[in-house]
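Undergrad: Sequence first, then the predicted structure, then my questions.
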Amino acid sequence: MGVGTGDMTGTRHASEDGVQLVLHGVDHTARPTWKLNETVEFYRDILGLPLVHAISARGWGPPGHHDFLHFFFDAGKGATIAFFYYIGSERPERYVPEEHHFYFATHTAWAVETEDQLIQWKETLENRGIKVSPYTKHEILESIYFTDPNGYPVEITRRLRETELIDEVDARLTIQAALEIETECREAGRLMPDIDTVWRRKAKLVDAYRESA
């Protein structure tokens, strides 16, 4: 499978070998930074997250790999927020932040447990001079958003409820509808037109599901 090609040739499905792989949460996220001072100040001094680990190394792996620092901030329950600082490098154009939903789609949501904790995060960050979004409720989550000095979006979120069986069924039917339409559109050489197309296909799948239930 090539990097970023989408080529699934030679891969096997989990149902074929009977091995159930299990994850136990997030260990760390990692992103590059070209703003060492600002990143450390933001996460350690403004957010107040402890700096708990740092790796300093000569370049390794492929030719041209820069010497680097790899440092980690505590994000709770064993998870960390990590950054790579590639010594002597300049930020490539493709890593420059942009005001577009494609860019902001890549982010990590860090969890708090209660509404009071979410309110505390928003009010405290604003008192510390950070611009924070309004509270946003999206189905099972409520979140706030802000950006770090690198332009990376950060989400702080709380669960409004746990997922149930009906959520799993709904997810399966939604994605099945979208997969079918994407396949048809690829074969026809066009893009998926809109969400209404997905909803109409999903409605047919829901009817079939009800009949078989």
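TA: Great, that's in hand. Numbers count the residues shown, from 1 in each chain.

Undergrad: From here on, just use CA atoms for contacts and neighbour counts.
TA: Fine.

Undergrad: how deep is A54 tucked in, by neighbour count?
TA: For A54, the tally of surrounding residues (other Cα atoms under 10 Å) stands at 14.

Undergrad: ignore the last one, N150
TA: The burial count for N150: 17, using other Cα under 10 Å.

Undergrad: repeat for E90
TA: E90: 9 surrounding residues under other Cα under 10 Å.

Undergrad: next one: Y86
TA: Neighbours around Y86, by other Cα under 10 Å: 21.

Undergrad: thought it was touching G64?
TA: No - contact criterion Cα atoms under 8 Å: Y86 and G64 do not qualify, at 11.2 Å.

Undergrad: now the helices for this structure?
TA: 14-17, 36-40, 101-104, 115-127, 165-188, 195-212 (DSSP state H).

Undergrad: Presented hereafter is structure B, for comparison with structure A:
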Amino acid sequence: MSETAPHPVKLSGVHHAAYRCKDAKETVEWYGEVLGMDYTTAFAEDHVPSTGEYDPYMHVFLDAGNGNILAFFELPNQKDMGRDENTPQWVQHLAFKVDSEDELLAAKEHVESLGIDVLGPTHHGIFKSIYFFDPNGHRVELATDIGTHEQYAELKRVAPMMLEEWSQTKKAPRHADWLHELARQEHAAK
């Protein structure tokens, strides 16, 4: 048995994830008020450093906790912001973790108190989520893990089989139907 060489890329986390916004100031204020994110850094340039092209921008950075940074670009000289019309709105989203179901419910109450429509909590078997939209049209999810170590281990075990079956059939594999049963049981108990 031969040993495999270590992968040459050594990741140590996500430095930041960047999205477009309509208005940098409004976005910073919204994420501060709604999610308590600390505004940490801004870069503003007239020329894009990587390409040299003229395209003024404001690039803002927000602390999402635990060393995770969410960033936005305001691009005033570009066409108005849109979205991929061929992808349903629920697909592309920003998901943030909260530590408990109580915190998830408190977050829902806070977000709704600001006049924002919230969907959920939705039970996904091993986590629960709420959903709403930011002022740029980005869907935001807050989620809390509720699964056991054994459930997460089982999902990791069946993941390669599920991907292979999906790749061949483009139909939902049934390897983790127990997740749906957990959600159904909780819903029936209410």
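TA: Happy to help now that I have it. Remember, it's a predicted structure, so these values are computed and weren't measured experimentally.

Undergrad: any chance of the helices of the first structure in a markdown table, with mean neighbour count too?
TA: Formatted as a markdown table, the helices of the first structure follow (neighbours: other Cα atoms under 10 Å):
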| stretch | mean neighbour count |
| --- | --- |
| helix 14-17 | 8 |
| helix 36-40 | 16 |
| helix 101-104 | 12 |
| helix 115-127 | 15 |
| helix 165-188 | 14 |
| helix 195-212 | 13 |
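
Undergrad: Tell me the residue in the first structure aligned with Q89 of the second structure.
TA: Using TM-score structural alignment, the partner of Q89 of the second structure in the first structure is Y103.

Undergrad: cool, and V140 of the second structure?
TA: Aligned partner of V140 of the second structure by TM-score structural alignment: V154.

Undergrad: now swap in V158 of the second structure and tell me
TA: Per TM-score structural alignment, V158 of the second structure is aligned with D170.

Undergrad: So that match versus Y209 of the first structure, what's the distance?
TA: 10 Å (Cα to Cα, to the nearest Å).

Undergrad: which residues sit in contact with the spatially closest residue to A95 of the second structure that is not a sequence neighbour?
TA: Closest residue in space to A95 of the second structure, ignoring its immediate chain neighbours: E141 at 4.4 Å, by Cα to Cα, 6 or more residues apart in numbering. Contact analysis of E141 of the second structure by Cα atoms under 8 Å, 6 or more residues apart in numbering lists 93-96, 129-132.

Undergrad: give the contact list for the closest residue in space to A111 of the first structure that isn't next to it in sequence.
TA: Excluding its sequence neighbours, the residue lying closest to A111 of the first structure (Cα to Cα, 6+ apart) is T157, at 5.0 Å. Contacts for T157 of the first structure (Cα under 8 Å, 6+ apart) come out as 109-112, 118, 141-144.
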